[in-house]
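Enquirer: Just a sequence and a predicted model for now, questions to come.
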Amino acid sequence: MNAAKDRRKSGNPAVRAAAERQAETGAPPRITWRNWVGGARLRTLPLAIAPVAAGAGIAHMVRDFSWPLTLLALAVAVFLQIGVNYANDYSDGIRGTDEFRVGPARLTGSGLVNPKKVLVTALVFFGLAAAAGLVAVVLSGRWWFLALGVVAILAAWFYTGGKRPYGYAGLGEVMVFIFFGLVATVGTVWLQTEIQTQEAWFAGVGVGLFAVAVLVVNNIRDIPTDRLAGKRTLSVRIGDRASRALYIACVLLPFAVPALFGIANPGMLLVWLVMLIVAPCVLIVITAKTPRELILVLQLTSLAALAYGVLLGVAFAF
């Protein structure tokens, strides 16, 4: 009994949450596979797939496309994204940020899972990303990608981890643009070819802006709770109205890419179909008053990002 009381007074928010949950139910929390799947945040995976799809299309355009290297690049991106999600769950949970959030319970912050298990899971997925990346480097002979991989994993961890996470300082959008836009897209191309193309950079910008849009709308929803938790995201810093304007810019500017390359690549007409998803999102963001509406925009924007990356890759390839 005294041990349970001590745990409820713990300075670790995750330990305290677990003790309080056990006190309420009279039994340790029961963990199911659905809890772990929820922790992986699968709805974010389109942001990992989109840049690889766009980059693969450009590699096909210059006649250096490789299925093995493309699939390995996809594995790196997906494993890294899942690792980031579990790492965020762990870091936010032990820091106490998730005490203020609304929405589905997090593994660590809710006390459902021992924080160390969540940390180990994050490290396993980082390890899988590193292994896939190492195989890709061996096959391609581009050894400098090893340094890029190390930087990517460090960036993934310090998003919410460490003493001064950059995600708490309003720099999350910048890093998302760099790694889920430029690095992932251009990296997929460079992994397969030595030909330097401007298309890779333009595609990286377009895909990266969609990734930023997803983070922005997520942070708009969380402005009140992030303020309580002391999490100074970009949206907390610039406010609700400016964040909505930023979101709109991020989902509209990517269409400059199909406009620019449309004459040389008639398939770019397909990319404009993504506007069928984007237009409703813009309208909802302008008028939204509840978190539920913003969650819908979050889901639709992730879908739009995936469609944009895939269709852009197809347009460049064929």
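Expert: Noted; the coordinates are in hand. Numbers count the residues shown, from 1 in each chain.

Enquirer: Could you use CA atoms for every contact and neighbour count after this?
Expert: Noted.

Enquirer: what about the strands in the protein?
Expert: Counting by DSSP state E, the chain has no strands at all.

Enquirer: Show me which helix runs longest in it.
Expert: helix 67-95 (DSSP state H).

Enquirer: Tell me the buried residues in that helix?
Expert: Under the neighbour-count criterion of 16 or more other C-alpha atoms under 10 Å, helix 67-95 has 69-95 buried.

Enquirer: helices and strands around it, which ones?
Expert: On a contact count with 3 or more C-alpha pairs under 8 Å, 6 or more residues apart in numbering; DSSP states H and E, helix 67-95 meets helix 13-25, helix 33-40, helix 46-61, helix 115-140, helix 145-157, helix 184-190.

Enquirer: to the chain's geometric centre, what's the distance from that helix?
Expert: 8 Å (C-alpha atoms, centre = their mean, to the nearest Å).

Enquirer: For A17, which residues are in contact?
Expert: A17 makes contact with 8, 109-111, according to C-alpha atoms under 8 Å, 6 or more residues apart in numbering.

Enquirer: Let's see if you can find the most crowded of the residues you listed.
Expert: Using other C-alpha atoms under 10 Å as the neighbour criterion, G109 leads those with 30 neighbours.

Enquirer: Enumerate every residue touching that one.
Expert: Contacts for G109 (C-alpha under 8 Å, 6+ apart) come out as 13-14, 17, 89-90, 92-94, 96-99.

Enquirer: From A18, how far out is the residue nearest to it when sequence neighbours are not counted?
Expert: Using C-alpha to C-alpha, 6 or more residues apart in numbering and skipping residues adjacent in sequence, the residue nearest G109 is G93, 3.9 Å away. Using C-alpha to C-alpha, to the nearest Å, G93 is found at 11 Å from A18.

Enquirer: which neighbours do these two share?
Expert: S110.

Enquirer: hmm, back to that, switch the helices and strands packed on helix 67-95 over to CSV; also include distance to W272.
Expert: Output for the helices and strands packed on helix 67-95, formatted as CSV (distance: least, C-alpha to C-alpha, whole Å):
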stretch, distance to W272
helix 13-25, 45
helix 33-40, 31
helix 46-61, 15
helix 115-140, 33
helix 145-157, 31
helix 184-190, 20
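
Enquirer: and the comparison structure, right after this:
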Amino acid sequence: MANRKNTAKNRASAPSRPATRPRSGNPARRPVEQARPVTVGDWIGAARPRTLPLAIAPVLIGTGAARLGDPQFHWVIALACLAVAVFLQIGVNFTNDYSDGVRGTDAQRVGPARLTASGRVPAKRVLLTGLIFFALAAVVGLGIVIRTQQWWLIAIGAVCIVAAWFYTGGKRPYGYNALGEVFVFVFFGLVATLGTTWVQAKALSQEAWIGAIAAGLFACAVLLANNLRDIDQDRAVGKRTLTVRIGKRATQVVYTIFVILPFVALVVLALFYPIAWIGLLALLAVLPALLIVWLYREPRELVIALALTSLGTLAYAGALFWAFSSPTV
């Protein structure tokens, strides 16, 4: 009897085991030991497909503008320009994943989880992936240089890769100091569009410049939507993006200006290239994005705004390509 009493007493005094918690439907809230293996889909997600229209759009616009001066379609060079733009975009996305992950700035992300920050992929592997895409861009870019004999473009390509790395890499990344929009406008707007036009036509028209500015503004708008989503987390970790510096309301105003100005330019271009009016259909994506940016309640909603702005950019660029390629229609 004494043994039974002691056993019962020990059971009563022993700490009770916590009840098994139900598995969360949100992967970010699951315990580390329940993390699923990394899949091909995770790697594709890390490449950030929503941003790829920003790489395709300037090539479409630049190729259309090139056909104004040279009606011949240099499809090999155009495809090479597309490959360079896409490889650079993916390379930037992976190196950004790496840099933000090792700094800890992606630890409390609102958007999709990143490979490095999640700890599911070694940081060096993510970095290597980004560098491989930079190398692919360099190889294809060198092919363009050899074909066009524009050897000075090697320096431009080198600057593009260096700028892509220091966007979030290095000791003092300029993307952390309110200069990200400058990088995006210059390289994913002006350089990508005008470079595409130049290697095909060896000339830069007013239409090419207008299209390049429009592509740059759209790219900046996408970045603003992204940074508006992460404003609280960026502020907490000391990431001083333009959005953090100017605040939510000013960011909404600047975003609005950036997505409206390209359509003002479109109306002017449509007076000379009537097919350009079709580009107004891009508003079907851009206007809902604009409403989300102004009326969102949860930061996660801005992921949709980002995707819609990217799709609107692609539709806009497709319309300009068609318009410039058929100026007499």
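Expert: Yes, it's here. For clarity, every value in this text was computed on a predicted model and none was experimentally measured.

Enquirer: TM-score for the pair, please.
Expert: The TM-score (TM-score structural alignment, normalised by the length of structure 1) is 0.90; 297 aligned residues with a C-alpha RMSD of 1.7 Å.

Enquirer: quick one on the thing from earlier: the longest helix of structure 1 maps to which residues in structure 2?
Expert: Mapped onto structure 2 using TM-score structural alignment, helix 67-95 of structure 1 spans residues 75-103.

Enquirer: post-alignment, that stretch versus structure 1, mean distance?
Expert: For stretch 75-103 of structure 2, the mean distance to aligned residues of structure 1 following superposition is 0.4 Å (mean C-alpha distance after the TM-score superposition for structure 1).

Enquirer: and the residue nearest to K124 of structure 2 when sequence neighbours are not counted, what does it touch?
Expert: Leaving aside its chain neighbours, K124 of structure 2 sits nearest to Y98 (7.8 Å; criterion: C-alpha to C-alpha, 6+ apart). Contact analysis of Y98 of structure 2 by C-alpha under 8 Å, 6+ apart lists 115-117, 123-124, 126-127.

Enquirer: repeat that for 7 Å
Expert: Y98 of structure 2 sits next to 116, 123, 126-127 when contact means C-alpha atoms under 7 Å, 6 or more residues apart in numbering.

Enquirer: Show the buried residues in those residues.
Expert: Taking 16+ other C-alpha under 10 Å as the criterion, what is buried in those is 116, 123, 126-127.

Enquirer: For these, name the two members farthest from one another.
Expert: In the buried ones among the contacts of Y98 of structure 2, two members sit farther apart than any others by C-alpha to C-alpha. They are T116 and L127, at 9.2 Å.

Enquirer: what's the closest of the helices and strands packed on helix 67-95 of structure 1 to P258 of structure 1?
Expert: In terms of C-alpha to C-alpha, the element of those nearest to P258 of structure 1 is helix 46-61, at 12.3 Å.

Enquirer: Show me what the closest one is packed against.
Expert: Applying 3 or more C-alpha pairs under 7 Å, 6 or more residues apart in numbering; DSSP states H and E, one finds that helix 46-61 of structure 1 makes contact with helix 67-95, helix 184-190, helix 198-221, helix 291-317.

Enquirer: Now with 6 Å, please.
Expert: Secondary-structure packing of helix 46-61 of structure 1 (3 or more C-alpha pairs under 6 Å, 6 or more residues apart in numbering; DSSP states H and E): helix 184-190, helix 291-317.

Enquirer: so how much does the last one differ from structure 2 once superposed?
Expert: This means helix 291-317 of structure 1. By mean C-alpha distance after the TM-score superposition for structure 1, the fitted helix 291-317 of structure 1 averages 1.1 Å away from its aligned residues in structure 2.

Enquirer: So which bit of structure 2 is that helix matched to?
Expert: Matched against structure 2 by TM-score structural alignment, helix 291-317 of structure 1 falls on residues 299-325.

Enquirer: Show me the subset of the contacts of Y98 of structure 2 that structure 1 keeps too.
Expert: Checking the contacts of Y98 of structure 2 against structure 1 (both residues aligned by TM-score structural alignment, their matches' C-alpha atoms under 7 Å), the contacts still present are 116, 123, 126-127.

Enquirer: Kindly provide the distance from P13 of structure 1 to R164 of structure 1.
Expert: Taken as C-alpha to C-alpha, the span from P13 of structure 1 to R164 of structure 1 is 18 Å.

Enquirer: which of the two has more neighbours?
Expert: Each of P13 of structure 1 and R164 has its neighbours counted (other C-alpha under 10 Å); P13 has more, 24 against 11.

Enquirer: count of neighbours near the closest residue to the more buried one other than its chain neighbours?
Expert: What sits nearest to P13 of structure 1 in space, not counting adjacent residues and going by C-alpha to C-alpha, 6+ apart, is G96, at 5.1 Å. Using other C-alpha under 10 Å, G96 of structure 1 has 21 other residues around it.

Enquirer: from what I can see G96 of structure 1 touches A14, true?
Expert: No. With contacts counted by C-alpha atoms under 6 Å, G96 of structure 1 stays clear of A14, the gap being 7.1 Å.

Enquirer: And stretch 33-41 of structure 2, what's buried?
Expert: Neighbour-count burial for stretch 33-41 of structure 2 flags no residue at all (criterion: 16+ other C-alpha under 10 Å).

Enquirer: chain center to that stretch: distance?
Expert: With C-alpha atoms, centre = their mean, you get 23 Å for stretch 33-41 of structure 2.

Enquirer: measure it end to end?
Expert: Taking C-alpha to C-alpha, stretch 33-41 of structure 2 runs 20 Å from one end to the other.
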